[in-house]
Every structure is written in C-alpha cells, then in structure tokens.
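Enquirer: sequence-free structure coming up:
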C-alpha cells in the first residue's frame, strides 16, 4: 500500500485519520506518518491495510497506470 492509496481509501470510506487509527489500533501519528511516506514496520502497515480491506477497499497496483483504490465488488 502506497501513502496515496491510504489517503484515497480513507476518503472513499469517509474516514478521518482518527477513524482509521482507532480501527487499526494504532496512533493517529502513525497514520499521519504513513500518509507522509515515512517508513513503518511491516506488521503495522499490514494491519492498517487489512483494516481498509475488511472495510471493503481493494488496492489497485501500478499495472501500466498509477496505483489506486476501489470498492471491492461484493460477493
């Protein structure tokens, strides 16, 4: 997950930094650091990404275009 993807995912869900931090069990400063592009521990990054994915976000890799996010198609 790239910093811009985190920001896009939060916006799509209507979540603020506080909402994501609370859901992921991390500090708001951790979310801010991630979105600034600072290094986080792999486990912390994975936890934040998992929370966003559980909320219905799918991360789109840079496959010929830029990275992005979208809502996962419900099964």
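Expert: Cool, got the structure. Since the model is a prediction, treat every value here as computed from it, not as a measurement.

Enquirer: CA atoms for contacts and neighbours, from now on please.
Expert: Noted.

Enquirer: what helix or strand is residue 34 located in?
Expert: Per DSSP states H and E, residue 34 falls inside helix 28-36.

Enquirer: tell me the buried residues in that helix?
Expert: Neighbour counts over helix 28-36 (16 or more other CA atoms under 10 Å) mark 28, 30, 31, 32, 34, 35 as buried.

Enquirer: and the gap between the fourth one and residue 46?
Expert: Applying CA to CA, to the nearest Å, one obtains 16 Å for the distance of residue 32 from residue 46.

Enquirer: put this beside the first:
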C-alpha cells in the first residue's frame, strides 16, 4: 500500500469512529503529500481536548525518499 492509501485508510477509520473517543477534528498535514494526520478527541474524564498524531513510517520505498526530502524543506 502506498503512503497515500495508508493515510486515506487512517482518515477513513477516524471518520467511522463513533462514541466516546470519536474525533472532533481531523486534519491532514502536508497538503497533497500527507506527512501526518492530526485528530482531536475529547478526554472523557476531564472534557479537555487531546491531539493524536498519526504517522506512517516506511523504510524502503521511493515515496518515503520523496516525502523525507519534502519534510526537510
């Protein structure tokens, strides 16, 4: 699976979440070449918001080299 497909899956899974831990916000970082997804959730015990950072690490892949180069800009 490509990085794009991986991030699409993460985003779709987050959007399907229901109940207590359902995200209140989902944001892709990096534009067309997503570097990470940040989701915000409500902590039930405190009612505070908490950010969760969703990253994908690929060690042997042409896309990984391109994304790494982009991230260094």
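Expert: Cool, the structure landed. Since this is a predicted model, take the numbers as computed values, not measurements.

Enquirer: list the TM-score for the superposed pair.
Expert: In this superposition the chains share a TM-score of 0.29, using TM-score structural alignment, normalised by the length of the second structure; 45 aligned residues with a CA RMSD of 4.4 Å.

Enquirer: which element is residue 7 of the second structure on?
Expert: Assigned by DSSP H and E, residue 7 of the second structure belongs to helix 3-16.

Enquirer: assumed residue 59 of the first structure was part of a strand.
Expert: Yes. The assignment for residue 59 of the first structure is a strand, going by DSSP: H, G, I helix; E, B strand; the rest coil.

Enquirer: and the closest residue in space to it that isn't next to it in sequence, what is it in contact with?
Expert: Using CA to CA, 6 or more residues apart in numbering and skipping the chain neighbours, the partner closest in space to residue 59 of the first structure is residue 69 (4.6 Å). Going by CA atoms under 8 Å, 6 or more residues apart in numbering, residue 69 of the first structure touches 5, 8, 9, 57, 58, 59, 60.

Enquirer: repeat that for 6 Å
Expert: By CA atoms under 6 Å, 6 or more residues apart in numbering, the contact list for residue 69 of the first structure reads 58, 59, 60.

Enquirer: any idea how far residue 21 of the first structure is from it?
Expert: The spacing between residue 69 of the first structure and residue 21 of the first structure, counted by CA to CA, is 19 Å.

Enquirer: all helices for the second structure, in order.
Expert: 3-16, 62-71 (DSSP state H).

Enquirer: mind listing what's buried along the helix ranked longest in the first structure?
Expert: For the first structure, the longest helix by residue count, based on DSSP H, is helix 42-54. Within helix 42-54 of the first structure, the residues scored as buried using 16+ other CA under 10 Å are 44, 45, 48, 49, 51, 52.
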